[in-house]
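Enquirer: Structure for this input, please:
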Amino acid sequence: MTIDDLTKVKVLLSIKDSNQDDLLNLLLEDNEARLLSYINQDGNTSVKFPTELAWLLREITVRRFNRIGDEGKKSSSESDVSATWSDDDVQDFAVYLNKYRQRKGGRGTARFI
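Expert: A predicted model of the protein is given here:
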């Protein structure tokens, strides 16, 4: 049995209704495009998002969802609780993405003059 990414994100966020499905689907779609852009920056021709990186898509989606309302901030605090966010969620996972890119042929940029 396979569970789709939306359902998995909702489990991670403890969301039991469908009130925020449109927002979560938009975040999943945007994050998938961002990750594909990073993976394909060397001109690779990957057409589909690699399923082995689906965990990363969900992780970044949860991060972005939790940051809604605090866009543009580097940190926020309320009483004794504070949170700090990265400027670039994709860059935080570059080590995994770069390994995937190298396996699929993305080893850098060659320029002929």
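
Enquirer: only C-alpha atoms for contact and neighbour calcs from this point on.
Expert: Noted.

Enquirer: Spatially central residue for this structure, please.
Expert: The centroid of the chain falls nearest to Ile60 when counting by Cα atoms, centre = their mean (3.4 Å).

Enquirer: contacting residues for it?
Expert: Contact partners of Ile60, counting by Cα atoms under 8 Å, 6 or more residues apart in numbering, are Asn31, Asp89, Val90.

Enquirer: and the host helix or strand of Tyr96, what does it pack onto?
Expert: Following DSSP states H and E, one finds Tyr96 within helix 94-103. Judged by 3 or more Cα pairs under 8 Å, 6 or more residues apart in numbering; DSSP states H and E, the packing partners of helix 94-103 are helix 21-39.

Enquirer: Sequence B follows; please return its structure for comparison with A:
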Amino acid sequence: MAITYEIKKLLGGSSDERLEIIEKRTRERLLIILGSDLKEVPPELEYVVLDVSLKRFNRIGQEGMQSYSQEGLSMTFSESDFDEYADEIESWRKSRETEGDKKIGRFRLY
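Expert: Below you'll find the model as predicted:
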């Protein structure tokens, strides 16, 4: 029932309700992408939540589309809303691994 409720709010709710659901789902997805034992999005990556939430909000009604054209206006959507942040996410992961190695006295040879 929760999914049905969220879909209804995304399609016909107020802007605040839409944004609340989009932010919640964006955070959940980013945590999966980060692939760790985190309970919340790290402060360094909050901007990703903001940017992706805004993208998703602006795309309501065009979900699932890869491109859109109308009267000379053309938009192309990436496979994932997180694609353009892949480098930053990977950099964050690496810095976290490095911090973990320092805390337990490990080092890496490259």
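
Enquirer: Map Gln70 of structure 2 across to structure 1 for me.
Expert: In structure 1, the residue matched to Gln70 of structure 2 (TM-score structural alignment) is Glu78.

Enquirer: What does the residue nearest to the centre of structure 1 correspond to in structure 2?
Expert: In structure 2, the residue matched to Ile60 of structure 1 (TM-score structural alignment) is Val52.

Enquirer: Can you give me the buried ones in the helix or strand where that match lies?
Expert: Per DSSP H and E: Val52 of structure 2 is located in helix 46-58. For helix 46-58 of structure 2, the neighbour count (16 or more other Cα atoms under 10 Å) marks Val48, Val49, Val52, Ser53, Arg56, Phe57 as buried.

Enquirer: Nearest to Glu63 of structure 2 among those residues?
Expert: Comparing these against Glu63 of structure 2 with Cα to Cα places Arg56 closest, at 8.3 Å.

Enquirer: so how far is Asp16 of structure 2 from that closest one?
Expert: Counting by Cα to Cα, to the nearest Å, the gap from Arg56 of structure 2 to Asp16 of structure 2 is 14 Å.
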